[in-house]
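*Asks:* structure, please.
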Amino acid sequence: MRTRVAIIGAGPAGLLLSHLLGLAGVDSVLVERQSAEHVRSRIRAGILESSTVELLTEVGLGDRLARESLAHQGIYLQWPGHRHHLDFHDLVGRSVCVYGQTEVTLDLMRALAAAGRTAFYEASDVQPHDVESDRPFVTFTDADGTPQRLDAEVIAGCDGFHGPSRTAIPDSVRQTWERTYPFAWLGVLADVAPSTDDLIYAWHPDGFALHSMRSHHVSRLYLQVRPDEDLSEWSDDRIWTALATRFGAGIDGWELKTGPITEKSVLPMRSFVATPMRHGNLFLAGDAAHIVPPTGAKGLNLAVADVALLARALTALLTEGRTELADAYSDTALRRVWRCTHFSWWMTMMLHRHGDDFDARLQLSQLERVINSRAAARELAENYAGLAIGY
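*Replies:* Predicted coordinates for the structure are as follows:
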């Protein structure tokens, strides 16, 4: 087989790249190790920045998003005895919306099918080759057990942290930075209407808690726990009790609604960045190049920003022979990656209980600064609502 762009990974990053290239008349083929159903059902991010919403709308993926997403003006910052609303629209003229990654993925898969673009799911032994040459290719075994070779002009590695693309960059070239945090999130989905109009980020001596949502009828909630937390020790009653305590249920008449918990998982917390994001004719995007803790709601949005830049660069390269955008891709993308990595780290360290009482007082001081200083509030809002894709 031959294509212009071989895309390894058919999650949101790979699917969106295929969609954007298709609109520009550039042929691509997707290769994914998981099944389509597995990719479609993965519970991940739910907050879309304004620039992400604008891009999806511009490229014909905004109809269902406009109907079913939940618009959010801002967030609540909370600590015992205090809950303060940050109005992003007032502060920076932008807002965010809740629309789960599962829904974004479904929209992209429908667009893929409608356009008739090729995707191989349940591929094994996927490996990029000759990425430093002008004839790179990908080998894999398809779902029927047949060995395949996909020749291309460019390979896009959108295959996540554990995929083969990043390791195809030689050790002598590749650099990595990593921070592992001493806590994790216990995340739950519950069939209950949200108890809040905007997300609540709560600092508490027992640990951080977050109240998010997936729809008018489904809530997404998180508790700070140990990285090695045993889920079997967390009954539904224990989870609801801990959430009520950390959110201060009963204060000023506010109550936490409870309901059936349909999904539980423990999410590790880490920051990771790999450079460069381009080597020869191999380009990385999304989790293949960087991971951020979910506190800043940046993961999916960073992947979208990467792909938007990459699609422009590859279109210019493959349709016009212009190399400047492709040559600048890694540096341009990494500028935004490091900004979002810092913001995610800052939100994480401000809101999660760690260290001793001295650390706690520093955290509370920072929270008070944010809600008492419009400049500090604007900085948080600007980063949370999203920087321009070309930042």
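
*Asks:* every contact and neighbour count from this point should use C-alpha atoms.
*Replies:* Noted.

*Asks:* okay, and D107 sits in which element?
*Replies:* Following DSSP states H and E, the helix or strand that holds D107 is helix 101-115.

*Asks:* from the chain's centroid, how far away is the helix or strand following that helix?
*Replies:* Using DSSP H and E, the helix or strand that directly follows helix 101-115 along the chain is strand 118-120. Strand 118-120 sits 23 Å away from the centroid of its parent chain (Cα atoms, centre = their mean, to the nearest Å).

*Asks:* now for strand 118-120, which elements pack on it?
*Replies:* Applying 3 or more Cα pairs under 8 Å, 6 or more residues apart in numbering; DSSP states H and E, one finds that strand 118-120 contacts strand 28-31.

*Asks:* next secondary structure after the strand it packs on?
*Replies:* helix 36-41.

*Asks:* let's compare: structure for the following, please.
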Amino acid sequence: MADRFDVVVIGGGITGLMTAWNLAEAGAYVALLEAGDLGTQASGANAGSLHLQIQYPEFAAYGEEWARAYGPCLGFLKDSLALWQELSDRVGEDLDVKLGGGVVVAQTDAQLETIARKAAIEGAHGVETKMLSRDELQALAPYLSDKAIGGGYCPMEGKANPLRATPAVAVAAQSAGVTIHCNTKVAGIVKEPEGFEIVTSSESFRAKRIVNAAGAKAGTIAAMLGVNIEIDGFPLQVTVTEPVAPLIPHLVYSAAGKLSLKQAANGGCIIGGGWPAARRGDGTLATDPTSLTGNMSVAAGVVPKLGAMRAVRSWTAWVNGTPDWRPILGEVPSCGGFFLALFPWVGFSAAPMTAQLTAELVLGKRPSTPLKGISVLAD
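*Replies:* Predicted structure coming up:
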């Protein structure tokens, strides 16, 4: 006989683990299924940024109409970052959570004007982004290049350590009673009168409800129940430098090129920003030398001292994304009992709030934040 659970969560990243943890703490009998090892995809390989403001490259590419449609998600992210600040105490381990603020750096008047238009939309949704002059920016961030003519400063952004966060949440989930099955790939799902049968590579499980938190593979999982969701995986890469003395207390972006930059607690500077990794013929990923060169060039152009540092390691990650960036959260209307817990592109930042609301919905509670205007399932 297949094991029977109240809820089966599919996906062992930080969102899946936190959802399972919340459900178990509320008294549910929960199993979590992960195709590989916990946190080895986006949750463990991301750069650890805690994003809040609208991303500059997308705003510049898609425009104000897109940003206004995405705007309600900012309140969701704001609440999630507040939960991040509580997470170290909750798991009993220092997760290196620091909200030192995020800076978008402009090198031209046109870029500065675009940042100002973005800041106006953010402000309309309760997220403060203060516009800074050249002198104000240099006073705040003296490590920046003298080419910086100003920028926008969002004081609530920051960073966390993904190599600590996901394992710590996994321990907490197990302590709460979650049964975790690693190297357990879902091969099929059958809808039954009173729930679902989930067939895996090694055994079967039965559950009243399912949470799909499979990230880049979520579309494949949903298709097993005839549910079509527009989500895909994107191969990205990140680089870290040798440890150096404290230099960068902020999360730094550039309006002149794709960049996210921060300094970890050990002194290494983590450099990313959405540069693509290369796909091998067998489907695995490798770092792309062209992306590495481009990313390092943008970073050194913003923070000149980076040019003298040695890059010691680059790595790749699959990140899930959608064209409109909006989350896919909630129960699928056409498939009762099947829930989606997906926040594209910035899922690490959104994980605590995604998990909290998903658990509330699965348990039949009123969500603490209304999802209308946020989740595409609530439109």
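
*Asks:* that older thread, quick check: the helix holding D107 of the first structure compared with the second structure, mean distance?
*Replies:* With mean Cα distance after the TM-score superposition for the first structure, helix 101-115 of the first structure departs from the second structure by a mean of 1.9 Å once superposed.

*Asks:* looking for the alignment partner of C154 of the second structure in the first structure.
*Replies:* Counting by TM-score structural alignment, C154 of the second structure corresponds to F88 in the first structure.

*Asks:* what about the helices in the stretch 151-300 of the first structure?
*Replies:* Counting by DSSP state H, counting those that start in this stretch, the segments of the stretch 151-300 of the first structure that form helices are 236-247, 299-320.

*Asks:* quick one: which of the ones you listed is nearest S133 of the first structure?
*Replies:* Across the helices of the stretch 151-300 of the first structure, S133 of the first structure has its closest neighbour in helix 299-320 (15.3 Å, Cα to Cα).

*Asks:* the inter-axis angle of the closest one versus helix 101-115?
*Replies:* Interaxial angle, helix 299-320 of the first structure versus helix 101-115 (axes from the mean of the first three to the mean of the last three Cα atoms, to 10 degrees): 20 degrees.

*Asks:* buried residues in helix 299-320 of the first structure?
*Replies:* Buried residues in helix 299-320 of the first structure, counted by 16 or more other Cα atoms under 10 Å: 299-318.

*Asks:* repeat for stretch 304-323 of the second structure
*Replies:* Buried-residue list, stretch 304-323 of the second structure, by 16+ other Cα under 10 Å: 304, 306, 309, 311, 314-322.

*Asks:* so how far is it from its chain's centroid?
*Replies:* Stretch 304-323 of the second structure sits 15 Å away from the centroid of its parent chain (Cα atoms, centre = their mean).

*Asks:* now swap in stretch 304-316 of the first structure and tell me
*Replies:* 17 Å.

*Asks:* rewinding a little: give me the neighbour count for the match of C154 of the second structure.
*Replies:* 22 (other Cα atoms under 10 Å).

*Asks:* likewise for L30 of the first structure?
*Replies:* L30 of the first structure has 22 neighbouring residues, counting by other Cα under 10 Å.

*Asks:* next SSE downstream of the top helix by length along the second structure?
*Replies:* Longest helix in the second structure by number of residues (criterion: DSSP state H): helix 73-91. Using DSSP H and E, the next helix or strand after helix 73-91 of the second structure towards the C-terminus is strand 102-106.

*Asks:* that next one vs the first structure, average offset?
*Replies:* Mean for strand 102-106 of the second structure is 2.7 Å (mean Cα distance after the TM-score superposition for the first structure).

*Asks:* that strand - contacts with which helices or strands?
*Replies:* Using 3+ Cα pairs under 8 Å, 6+ apart, strand 102-106 of the second structure is in contact with helix 109-124, strand 150-154, strand 251-254.

*Asks:* closest one to E230 of the second structure among the ones you listed?
*Replies:* Across these, closest to E230 of the second structure is helix 109-124 (Cα to Cα), at 25.7 Å.

*Asks:* buried set for stretch 188-196 of the second structure?
*Replies:* In stretch 188-196 of the second structure, counting by 16+ other Cα under 10 Å, buried: 188-189, 191, 195-196.

*Asks:* redo those residues as a markdown table? Include distance to V103 of the second structure and secondary structure.
*Replies:* Below are those laid out as a markdown table (distance: Cα to Cα, whole Å; DSSP: H, G, I helix; E, B strand; the rest coil):
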| residue | distance to V103 of the second structure | secondary structure |
| --- | --- | --- |
| G188 | 45 | strand |
| I189 | 45 | strand |
| K191 | 48 | strand |
| G195 | 47 | strand |
| F196 | 47 | strand |
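
*Asks:* got the contact list for the counterpart of G48 of the second structure in the first structure?
*Replies:* By TM-score structural alignment, G48 of the second structure lines up with G46 in the first structure. By Cα atoms under 8 Å, 6 or more residues apart in numbering, the residues touching G46 of the first structure are 98-101, 214, 297.

*Asks:* what's the answer for V244 of the second structure, then?
*Replies:* 267-269.

*Asks:* do you know how far it is from N266 of the second structure?
*Replies:* Per Cα to Cα, to the nearest Å, V244 of the second structure is found 8 Å from N266 of the second structure.

*Asks:* excluding its backbone neighbours, what's nearest the match of C154 of the second structure?
*Replies:* In this structure, F88 of the first structure finds its nearest non-sequential neighbour in G74, 4.8 Å apart by Cα to Cα, 6 or more residues apart in numbering.

*Asks:* now check the one you found against the second structure: what is it aligned to?
*Replies:* Match for G74 of the first structure (TM-score structural alignment): G102.

*Asks:* how many neighbours does its match have?
*Replies:* 28.

*Asks:* ok, the match of G48 of the second structure to V104 of the first structure distance?
*Replies:* From G46 of the first structure to V104 of the first structure the distance is 9 Å (Cα to Cα).
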